[in-house]
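> Output the structure for:
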Amino acid sequence: MNRSLAISGSSTLIYTGLAILMGVLPGIWLSRVPPTPGLKPLTPLEARGRDVYVSEGCFYCHTQQVRPLSGDKPFGRPSAPGDYAYQTTELLGSERNGPDLSNIGTRQSSSIWQYIHLYQPRAVVPQSIMPAFPWLFRVVDKLPPDEKAVPLPPQFAPGGTVIPNDDGKALAAYLLSLKQPALVSTQPGAAPLGPSSRPLGFDATKGAALFADNCASCHGAEGKGVPGTFPPLAGDPVVNAANPTAHIGAVLHGLSGNVINGHKYEAPMPAFADQLSDQQIADIIDHERSSWGNRGALISAADVVAARANEPLQNRATPPEQVSPVAAPAPTFDAAEGSKLFADNCAACHGAEGKGVPGTFPPLAGDEVVNATDPTEHISAMLRGLSGKAINGQKYEVEMPPFADRLSDQQITDIINHERTSWGNHGPLVTPADITKLRAKK
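Down below sits the predicted model:
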């Protein structure tokens, strides 16, 4: 009996000690972690929205914890303990069927977008698997005073005027409150942790990725926007203008209530001046100016710096360093089409990131021919193929097929220009005329 009591008592003491050591003490320590500088407590409306977030089960599919991994970069900076100072219990989540929401209030700061997305996610993200939440809204015949209608695309409108109910307003307010303040390094002289910049130049791959992460949810992956709600970028006069001031200003400072092509768009466009570096903004703008049939002159990070300082920018033609030495016409490069053509015809061997397969298929990233000022050899390889060629000291026996009879001059141009503007490459662009001229040389 005494032995049983001793074992029982000892076990209780051990378990109690472990609970204090592993649960209570860390909890006390964490409760004393100060809020991240700039973090704000929830307002009563936002706190109610948090309750709606829980009751609707949003945390089953969305996390609120950004990991220090490259795949999490689109969601914000890595989460810090102070980010959760005003949130008890923390809604970290364990499944990520949808994107992380730690910084959704910064990434998507439009309440109109949030309402449309909650009412019918596929109205703004066609490939979304998120369920719709129409019970967070009301359909009325007449718009009440002091209410704003949710501007749904016609194919998703129910036939009346849609307005959010109190739970819908609260949930949207909570989502918009989820913003990560910038972290300040404790090392003397260090700058706030934020987006990094790169050398000047347009990287088509990074431009496409940045657009997908920051812009496509409103403007669409194909630049078509959402009719009546978010403006299209394909064919937009500002995107194609010779003077890029208005285009850069919109990305830096946002827009609200602007009339575009005769239609007034109420949904505000968020400002990206504090979210993205000058180079990242330049890459996004150059992606928009070279995709979906747009032919706007490319810009540089220096143009974004000047626009931040309100310095006037001049009309510009294609910069001289981007003009091919083979032909005089300005390059015509559709970045989105070039990326697709490369994926369909080249990525199987050279890889989606241009790294190739060591010893079997050569890399294109950093390749001397791809970055050469004279594109003759690059074009010739695409037209006529290669076999048994030594590249950077490595002989590649696998034959590269010719594309002269498979692709048009414009398609070959778009592939070559994709290769010359991706993965850190900065080769001058080519034109279809360059391809035509070399195709004629047998």
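
> going forward, measure contacts and count neighbours with C-alpha atoms only.
OK.

> Where do the strands of the chain begin and end?
Secondary structure of the chain by DSSP state E: the strands cover 137-140, 161-164, 259-260, 263-264, 389-391, 394-396.

> Please identify the most buried of those.
Compared across these, strand 161-164 shows the largest average neighbour count, a mean of 22 (mean count of other C-alpha atoms under 10 Å).

> Now do that strand: everything it contacts.
Residues from elsewhere that reach strand 161-164 (C-alpha atoms under 8 Å, 6 or more residues apart in numbering): 115, 136-143, 147-151.

> at 6 Å instead, please
137, 138, 139, 140, 149, 150 (C-alpha atoms under 6 Å, 6 or more residues apart in numbering).

> so what's the third one closest to, chain neighbours aside?
Counting by C-alpha to C-alpha, 6 or more residues apart in numbering, residue 162 is the residue found nearest to residue 139 once chain neighbours are left out, at 4.6 Å.

> for the fourth one, same thing?
Taking C-alpha to C-alpha, 6+ apart, and ignoring the residues beside it in sequence, residue 140 has residue 161 as its nearest neighbour in space, at 5.2 Å.

> now residue 136, nearest residue through space, not along the chain?
residue 168 (4.6 Å).

> For the one you found, give its distance to residue 48.
Applying C-alpha to C-alpha, to the nearest Å, one obtains 10 Å for the distance of residue 168 from residue 48.

> which one of the two has more residues nearby?
residue 168 (24 against 19; other C-alpha atoms under 10 Å).

> Please report the distance of that one from residue 95.
23 Å.

> Next: residue 34.
Distance, residue 34 to residue 95, by C-alpha to C-alpha: 28 Å.

> to compare against the first, here's another:
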Amino acid sequence: MEIYNNHKILYIAALSLFVGLTLFAAVIPAYEVDQTTVPLPKSQPLSNDATLGKAVFIREGCVACHSQQVRNVDMDKMWGNRPSIAADYARLTRTDVWRNTASLMGSERTGPDLTNIGSRQPSIDWNFLHLYNPRSVVSASVMPAYPWLFEEKEYPYPEDIVVNVPDEFKKGVTGKIVATADARHLVAFLQSLKQVDLPDGKPVPIFLNTNAASAKAEPAGTTSKLNTELDGKALYAQNCQACHQENGQGLVGAFPPLKDSKVVADQNPEVHFTIIMNGYNGRVSEGYGVMPPVGTNNNLKPEEIAAIMNYERTSWGNKGRKVTVTEIKEMFNKTKTAKTSK
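Reported below is the predicted structural model:
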């Protein structure tokens, strides 16, 4: 074949294949994830000090021994309140156009995982001591000391942070040990590493729910029509909206959408009902969080469950069959009987 005899054609073909594969297998998927994955509602961007501290963290090679990823395995339970999901890293951005040091998930865990270190060890004094000499606070630590992040001063300024190091770890230092700007920034970064709690499906207080608050109070003695679209919308806002959002599209990388959901559109509502009552963890492998048993946790009545299901089945372009209170009561009673018999 001519391609094997012409080195220019062979080179161009190989280069084109390499560039094409790189675009379709790496660049385009990464761009799409970056554009669609959104931060968790309660997450906060890094402060200026924490951003500078992240640079120190990278410079000192801390990522070589510390990971920032809680896996969905029992041995990782000590590092966070839940497994990490894609949305946990949504606020992280490239250092610059040439360097992609956005997430520092790491691949080794010689030292503890740092995903939630800001909550596990919030003490500023402990963090400074640990950096100066880890053995001063953890006798068996194998972490190297970072004394160059500190300086000795005979007369510190009032704004200086003086680290009270035990005498046995001062190694001949006679003055005061003061944290440098790098040490302060690094500790600020470590303290910013706090795992955000996922919404637990508990009802939103009524005064925060504009839909429910705007509804007129019913006269005493009347029976609420819990299966109406208005009530379904209000109940959805109270119990489901924190995760799946008002537009039903969820949060990419955190909570799956209900819009165009096969479960919601299914003519048989049993799976839809079961997920509301018992929760769901079937999409953890896709990066979504575990859904709590909202119906059980919030003691929802069959009428309320039917209202929520009907709202989800007929909103955002969904064309699912409406359920009746009678069939939901039957499923509700079956669920109750199954739990009692265990």
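
> Quantitatively, what TM-score do the chains reach?
Here the TM-score for the pair of chains, by TM-score structural alignment, normalised by the length of the second structure, is 0.52; 193 aligned residues with a C-alpha RMSD of 2.6 Å.

> if we can go back for a sec, which one in the second structure is aligned with the residue nearest to residue 136 of the first structure?
Structural alignment (TM-score structural alignment) places residue 168 of the first structure against residue 183 in the second structure.

> Residue 29 of the first structure now?
So, by TM-score structural alignment, residue 29 of the first structure is matched to residue 32.

> same check, this time on residue 19 of the first structure
With TM-score structural alignment as the criterion, residue 19 of the first structure pairs with residue 22.

> Tally up the residues packed near its match, please.
Burial of residue 22 of the second structure is recorded as 12 neighbouring residues (other C-alpha under 10 Å).

> Ok, the one 5 residues further on next?
Residue 27 of the second structure sits with 13 neighbouring residues when counted by other C-alpha under 10 Å.

> Count the neighbours of residue 124 of the first structure for me.
23.

> for it, what are its contacts?
Residues in contact with residue 124 of the first structure (C-alpha under 6 Å, 6+ apart): none are found.

> quick one: the helices in the stretch 1-150 of the second structure?
Using DSSP state H, counting those that start in this stretch, the helices of the stretch 1-150 of the second structure run over 2-5, 7-22, 28-36, 48-59, 117-120, 124-132.

> so can I have TSV of those showing distance to residue 74 of the second structure?
Below are the helices of the stretch 1-150 of the second structure laid out as TSV (distance: least, C-alpha to C-alpha, whole Å):
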stretch	distance to residue 74 of the second structure
helix 2-5	54
helix 7-22	36
helix 28-36	28
helix 48-59	28
helix 117-120	18
helix 124-132	27
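
> deepest of the ones you listed, which one?
Sort those by mean neighbour count, taking mean count of other C-alpha under 10 Å, and helix 124-132 sits at the top with a mean of 20.

> and that helix, how far from the first structure on average?
With mean C-alpha distance after the TM-score superposition for the first structure, helix 124-132 of the second structure departs from the first structure by a mean of 0.5 Å once superposed.

> what range in the first structure matches that helix?
Alignment of helix 124-132 of the second structure against the first structure: residues 111-119, by TM-score structural alignment.

> With stretch 57-71 of the second structure instead?
Using TM-score structural alignment, stretch 57-71 of the second structure corresponds to residues 53-67 of the first structure.

> Quick check: buried residues in the matching stretch?
Buried residues in stretch 53-67 of the first structure, defined by neighbour count with 16 or more other C-alpha atoms under 10 Å: 53, 58, 59, 60, 62, 63, 64, 65, 66, 67.

> what about it, start to end distance?
22 Å.

> contact partners of that stretch?
Under C-alpha under 6 Å, 6+ apart, the answer for stretch 53-67 of the first structure is 78, 79, 92, 93, 95, 96, 97, 98, 100, 101, 102.

> repeat for stretch 85-101 of the first structure
Against stretch 85-101 of the first structure from outside (C-alpha under 6 Å, 6+ apart): 35, 41, 59, 61, 62, 63, 64, 65.

> who's in contact with the nearest residue to the first one once chain neighbours are set aside?
If the residues on either side of it in the chain are set aside, residue 35 of the first structure comes closest to residue 82, at 4.3 Å by C-alpha to C-alpha, 6+ apart. Applying C-alpha under 6 Å, 6+ apart, one finds that residue 82 of the first structure lies in contact with 34, 35, 36.

> Which of those has the largest number of neighbours?
Highest neighbour count within those, by other C-alpha under 10 Å: residue 36, with 18 neighbours.

> What distance do you get for that residue to residue 84 of the first structure?
Residue 36 of the first structure is 8 Å from residue 84 of the first structure, by C-alpha to C-alpha.

> What of residue 127 of the first structure?
Taken as C-alpha to C-alpha, the span from residue 127 of the first structure to residue 84 of the first structure is 31 Å.

> ditto for residue 50 of the first structure
13 Å.

> How about residue 104 of the first structure?
Taking C-alpha to C-alpha, one finds residue 104 of the first structure at 15 Å from residue 84 of the first structure.

> burial count for the equivalent of residue 46 of the second structure over in the first structure?
When the first structure is aligned by TM-score structural alignment, residue 46 of the second structure is paired with residue 42. Using other C-alpha under 10 Å, residue 42 of the first structure has 17 other residues around it.
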